[in-house]
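Novice: here is a sequence with its predicted model. Questions after.
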Amino acid sequence: MTEALTPLALPDADHAEEWVEGRTRDGLAAARELAGRLRSEPPADALAALRTWDEITLQLGNVDAVGSLWANVHPLEPVRTSCERAQVEVDRLATELRQDRRLYDVFAALDPAGLDPAATRLLDKTLEDFRRAGVDRDDATRARLTEINERLTTLAQDFSRTIRDDVRTVRVTPEQLDGMPADWLADHPADDEGLVTVTTDYPDSVPVRMFAHDPGVRREVTVAFLNRGWPQSEPLLTEMFALRHELANLVGHPDWASYDAAVKMIGTGPAIPEFIDRITAAAEDPMRRDLEVLLERFRRDAPDATAIDQADASHYGELVRKEQLDVDAQLVRTYFDAAKVRQGLLDVTGRLFGLHWEPVADTPTWHEEVTAYDVRDADGGAPFARIYLDLHPREGKYKHAAQFTLADGVAGRQLSEGALVCNFSRGLMEHDHVVTLFHEFGHLVHHVLAGRAEWTRFSGVATEWDFVEAPSQMLEEWAWDADILRSFATNADGEPIPADLVARMRAADDFGKGYHARTQMFYAAMSYWFHTERPADLTARMRELQAAYSPFPWIEDTHMFASFGHLGGYSSAYYTYMWSLVIAKDLFSAFDPEDLFAPEVARRYRDLVLAPGGSRDAADLVADFLGRPYTFDAYAAWLAR
């Protein structure tokens, strides 16, 4: 019998820094030792060489995963700093290995005959990784590439830290918060000076922009939110864009977007603006239709208005949904208690994917609010993964919502472990946040289901990066089904959310999807053109792109790009969210909307799309599931209706 794998034994706070440093030291040493063995005694057998390289990948990934997660969430600053150092060290070694000509020659000389398709794919990807790192360039070029990669790691950390730590506040009188939900007001008492502090963290800023009647307060909070990271971020981004461009040129690409797109579904850099313009055109009529309604409602309060901007759009969008579509978000949120939502999420995904989430008590985590669960197949067996849920805001924590890897799962070697990092209310949640929770949990499900891989390189969410959002976007649909919501969405009296209210919510959610798509294309265009043009004045170029793509005009003296964290991780590829949504709508078309738990289609989706991880091209996984290549049709029909 195979011995059961055990999850990471995380340290308590007193030993966290020492643990990170030891894990980093041991992981890097193991990777170096294995690489030295490959150089000095290269195996003639292709499979043996790939096994050694995969172990190197595993060791580096283990160091990087803990570093990436804890640098963003650990409450102790010295631990976060140690994790940032670990990331720099692992990136340095990874670059060194991928630029090592002797190692490259080992793999280039291997005979792929006899390898199975997965191993053949791994060999191809490994050789591609070497070439993309500049292994075939001269010594001076490789040295410069090393410098660039190290500096890019530091810049990305500085950019992320700047956003994470820049929490701005607005202080207002209680009277200025007329319209806010009662539970929100109870959590925000006035201080000794009679003022209430509103932060730019999501649980504060989102409700205030939606519900506060005072336009001055909404505008002040919006401006503070849009200026997070300014002005510190601009020089970081300017240098980041320049270095990425130089790196791409040094390895033979005309610009960073082309270098980055070469390993994505989209294939080429110029295809990105073509896709952006296709979505822009498809969203034009829906955008204008909904903007006209929004402006008409805004003009009742501001008769001379010719446009509406972000300071008022959320509030008046909420008023349209309440007054014309009969959906009151303050009533809706009374059905979404955070604790019930969390359990409902686990119940729904457990049933859908045939999983059992088993709470783990008395195990160390990085914060007392973090909860851990072992993951088993519903029909039994040993745990094959562990997940952590870190769902509420705190000082020094990552400000958005994301899934982080803690360990890649590899069959017979280590368990898959991942963390969900969010910033939701501890009390009542907006339904939008419930949808976001389902979305991010979709990444986590993908990570653990693809965590029994044979090869580290293909474990977890290891598909092309413009596909990774599709499974998470599709899981959002389960947060909109009336029967599903009624299983956990109950008010204080225990009454489930009415089905007719959910139907109205869905209709109300359709309002604004055209201008939402155009907003996304503004972000995607900024992501692409900032990297290809590298403008000297980022604010000026942002204003031009906002005028070209966004439904909402620029607010004077704001600098949204300074806190646009996706410029760090997604770089020039923010288009991937919409690219993935096109695929997600097509994937969902295979499910029966009258029975979203239908076991046959759910099992096929789990086994054909999620479980393979990166072992095959994403387009092939989708085609296997749908029985045909994916198309634009389902998305276009949804956007137009």
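Specialist: Thanks, I have it.

Novice: when you work out contacts or count neighbours from here on, use the C-alpha atoms and nothing else.
Specialist: OK.

Novice: tell me which helix or strand residue 420 sits in.
Specialist: strand 416-421 (DSSP states H and E).

Novice: other residues contacting the next helix or strand after that strand?
Specialist: Downstream of strand 416-421, the first helix or strand assigned by DSSP H and E is helix 431-449. Identification of contacts with helix 431-449 by C-alpha atoms under 8 Å, 6 or more residues apart in numbering yields 329, 332-333, 336, 341, 345, 384-387, 401-403, 405, 409, 416-420, 422, 424, 459-461, 468-469, 471-476, 478-480, 606, 610-611, 613.

Novice: related to what we said a few turns ago, hmm, who's touching the strand holding residue 420?
Specialist: 7, 73, 384-391, 398, 400-410, 440-441, 444, 447-448, 451-452, 460.

Novice: returning to what we had before: which ones among the contacts of helix 431-449 lie within strands?
Specialist: Mapping these onto strands (DSSP state E) picks out 384-387, 402-403, 405, 416-420.

Novice: report the two of those separated the most.
Specialist: Pairwise distances across those (C-alpha to C-alpha) peak at 21.7 Å, for the pair 384 and 402.

Novice: look at the two and report which has more neighbours.
Specialist: In terms of neighbours (other C-alpha atoms under 10 Å), residue 384 is the more surrounded of residue 384 and residue 402; the figures are 24 against 18.

Novice: residue 2 versus that one, what's the distance?
Specialist: 13 Å (C-alpha to C-alpha, to the nearest Å).

Novice: just residue 80 next, same as before
Specialist: With C-alpha to C-alpha as the criterion, residue 80 and residue 2 are 37 Å apart.

Novice: residue ranges for the helices of the stretch 151-300 of the chain, please.
Specialist: 182-186, 202-211, 215-226, 233-250, 256-261, 271-299 (DSSP state H, counting those that start in this stretch).

Novice: putting a second one here so we can go through both:
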Amino acid sequence: MTQTAPAPSLDFSINAEQVAQITEEIIAAELAVNDFVASLKPEEQTYENIVIRLTKFENELSGKAQLVSSLSQISPDAAVREASVAAETKYDQFSIDQSMRHDIYSVITSYISKTDLDSLEAEDARLLRKMELRFRRNGLHLSEEQRNEFKELRKRLSEVCIEFNKNWARESSTVKFTREELEGLDDDFLDGLKTEEENGVTKYVLTMKYPDVRPVLKLCKNENTRKVHSKAYESRNKENIPLLEEAIKLRRQAAKVIKRYKSHADYVLEDKMAKTVDAVNKFLEDLANRLYAPGLKEIEELKELKKTEKAERGEKFDGTFNAWDSSYYQRILLENEYSVDQEHIKRFFSLETTIQSFNVYLEMLDIYEKVLGLKFVKVPADKAVVWHPDVQLFECWDAVEDKSFSGYMYLDLFPRENKYPHAACFPLQPSYIAENGERVAPIAAMVANFTKPTADKPSLLKHDEVVTLFHELGHVMHHLCSRTKYARFHGTSVEGDFVEAPSQMLENWCYDPKSLKYLTSHFETGEPISDEIIDRIVKAKNVDAAMLNLRQLFFGIYDMTIHTSDDENIDTTKIYNDLREKISLVAAPEGSFGQAAFGHLMGGYDAGYYGYMWSKVFSSDMFFSKFEKNTLSPEVGYSYRKNILERGSSKDGMDLLKAFLGREPSSDAFMREDIGISN
């Protein structure tokens, strides 16, 4: 008998009034449960009255809470976006109040003190231990005066972060150039831009969105155009500077109130894999030192390319290498030394081909199907409730074990006004086991900003955009494959410095010859990409790896610097620009303030950006020790799904790694394959 997928549990057609109403319902339901638990007398403090009740509302309401907060980033309706921001602010304030309730803390700690946690199921015991840790981290062991101070700090911090991200998502500045000033950009790109007439001259309008910024910085031969666009890009959201600096101050104050922590970074790292500031700083500084000399060498090589090109164009070379030069001359290096022409390569990565295969399934997802044992089915547009006509909906089914429904995936891939400006996975509905014993299926969305197709040409992806697509879909797979009892342990709820490892590992398929052959098809001829071009892509993988990794290290070091600082009058712009030049070896555009649009700092990665590099160590170890010999191995893929993806955060990340690898993790593969330095 053919199985039918259940209807999605979230309704994206809700209006602004419904957003507010759902938020009120969530708050009322959560308050009722918390009041009940807080009122329990010692003899009433049982597993059923505490754990079952608390997790029931958390399981059942977490998806709705994600829905009302996510709409601020994805809804095309201004009223819904505003209602979503208001709802998120209101619920965050309520959540902070509830997380600071000493009466609930007293009941939980009383129950834990008389319970043998080792006698419980592993996930139940972990849940209680995590509850106790969260209470301690909220300062509930402190005096009432200190608790109230901590609560007010967190409330204000929530408001500041929401305002920062609202500004960031809605940034709409533009720059304008003539056709001559955009020398090097092809007609396909220019034809997709808006134009305006100024004094009889046609000017092309470019935004600060990736589909506009990246082509200009990579392809435009006019250095001044690159300079102007680069400076504008790195000088957006000036209004966010005071918000970031207030957030840093609030975080520092909150950590000091609890007294157990020297800094906000100490507070954050307590429940991460790294554990300590010293461990993170040692990791970052060691890599920065090892990459310093190779980075300087790579910059000198690019400088020579710039000198040569300037001479060919009859232009003066001033001996400098600037922020707006990196992407441009790295592209020339790839074309000259490795014959890697991204503009040619993108013709083989039509999004309609990469995403839509001949059998209506995703070709890219076919790889996930083969490796992870899944099956994807597109929901017809007339039957899919989505938040915008561009959005597609897919069913995910298990293809190995019980053939059951695994979850829903939404794809929102093209830019539009007031939409989330980058690429990310939105975890909309976590999975959990309901009271009746049935599994509630997860829902996740991939949101991106790839170039939109035109009437006569599909969306064509550069290879690095294909890598982004694989990466974010990796997060989606983490959600769809997760099998945990409780919503709070679902999917990417793992430690912050492990969360990127599964998706980073999947990026390696973008450099696997077999996978590249499978993915590609010229949008006009249907021919797959040639073995020669594939060989060039693979060989060019680590070109300028030192420079690229130094840039990532700069972000991580900046993050740790501001979140360990005791400076009450911190100047985030000066620190940002000084460290950028020192660590990445390339200065920021003069007068710019890139930290104002560094969304990670206000979106959950504060004192955690190092995690991208930290988790890369683990992702490389997993891939090169398990998948390298056969990247499409269903046996290895199934082991990965069972040991890593299915577990969510029901176990520590290190335990998951060791279970999959069969040993302690090692940095050897990372240093060898991603940095190019042999141990």
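Specialist: Yep, that arrived. Keep in mind that this is a model prediction, so the values were computed, not measured.

Novice: residue contacts, residue 373 of structure 2?
Specialist: Residue 373 of structure 2 is in contact with 398-400, 634, 637-638, counting by C-alpha under 8 Å, 6+ apart.

Novice: swap that for residue 129 of structure 2, sorry
Specialist: By C-alpha under 8 Å, 6+ apart, no residues touch residue 129 of structure 2.

Novice: rewinding a little: in terms of neighbours, single out the busier of residue 80 and residue 2 of structure 1.
Specialist: Applying other C-alpha under 10 Å to residue 80 of structure 1 and residue 2 shows that residue 80 carries more neighbours, namely 25 against 5.

Novice: the closest residue in space to the more buried one that isn't next to it in sequence sits in which helix or strand?
Specialist: Spatially, and ignoring its direct neighbours in sequence, residue 80 of structure 1 is nearest to residue 71 (4.1 Å; C-alpha to C-alpha, 6 or more residues apart in numbering). Under the criterion of DSSP H and E, residue 71 of structure 1 resides in helix 46-73.

Novice: same for that helix, what does it pack against?
Specialist: helix 16-40, helix 77-98, helix 117-132, strand 402-407 (3 or more C-alpha pairs under 8 Å, 6 or more residues apart in numbering; DSSP states H and E).

Novice: returning to what we had before: Provide the aligned range in structure 2 for the strand holding residue 420 of structure 1.
Specialist: Matched against structure 2 by TM-score structural alignment, strand 416-421 of structure 1 falls on residues 442-447.

Novice: how far off centre is the matching stretch?
Specialist: 12 Å (C-alpha atoms, centre = their mean, to the nearest Å).

Novice: what's the answer for stretch 563-578 of structure 1, then?
Specialist: Distance of stretch 563-578 of structure 1 from the chain centroid (C-alpha atoms, centre = their mean) equals 9 Å.

Novice: hmm, who's touching that stretch?
Specialist: Identification of contacts with stretch 563-578 of structure 1 by C-alpha under 8 Å, 6+ apart yields 156, 159-160, 163, 226-230, 233, 256-257, 260-261, 272, 275-276, 465-467, 469-470, 520-521, 523-525, 527-531.

Novice: what's the span of it from first residue to last?
Specialist: Start to finish, the residues bounding stretch 563-578 of structure 1 are 20 Å apart (C-alpha to C-alpha).

Novice: residues of it that come out buried?
Specialist: 563-568, 571-578 (16 or more other C-alpha atoms under 10 Å).

Novice: got it, and stretch 230-247 of structure 2?
Specialist: Buried positions in stretch 230-247 of structure 2, judged by neighbour count with 16+ other C-alpha under 10 Å: 230-238, 240-241, 243-247.

Novice: just say helix, strand or coil for the residue lying closest to residue 380 of structure 2 once chain neighbours are set aside.
Specialist: Among residues not flanking residue 380 of structure 2 along the chain, residue 393 sits closest, at 8.0 Å (C-alpha to C-alpha, 6+ apart). Look at residue 393 of structure 2: counting by DSSP: H, G, I helix; E, B strand; the rest coil, its state is strand.

Novice: trace residue 393 of structure 2 over to structure 1, please.
Specialist: Aligned partner of residue 393 of structure 2 by TM-score structural alignment: residue 372.

Novice: what is the neighbour count of that match?
Specialist: 22.

Novice: surely it meets residue 357?
Specialist: No. In this structure, residue 372 of structure 1 is not within contact of residue 357 by C-alpha atoms under 8 Å, at 9.3 Å.

Novice: how near is the equivalent of residue 576 of structure 2 over in structure 1 to residue 258 of structure 1?
Specialist: Matched by TM-score structural alignment, residue 576 of structure 2 corresponds to residue 542 in structure 1. Using C-alpha to C-alpha, we find residue 542 of structure 1 at a distance of 21 Å from residue 258 of structure 1.
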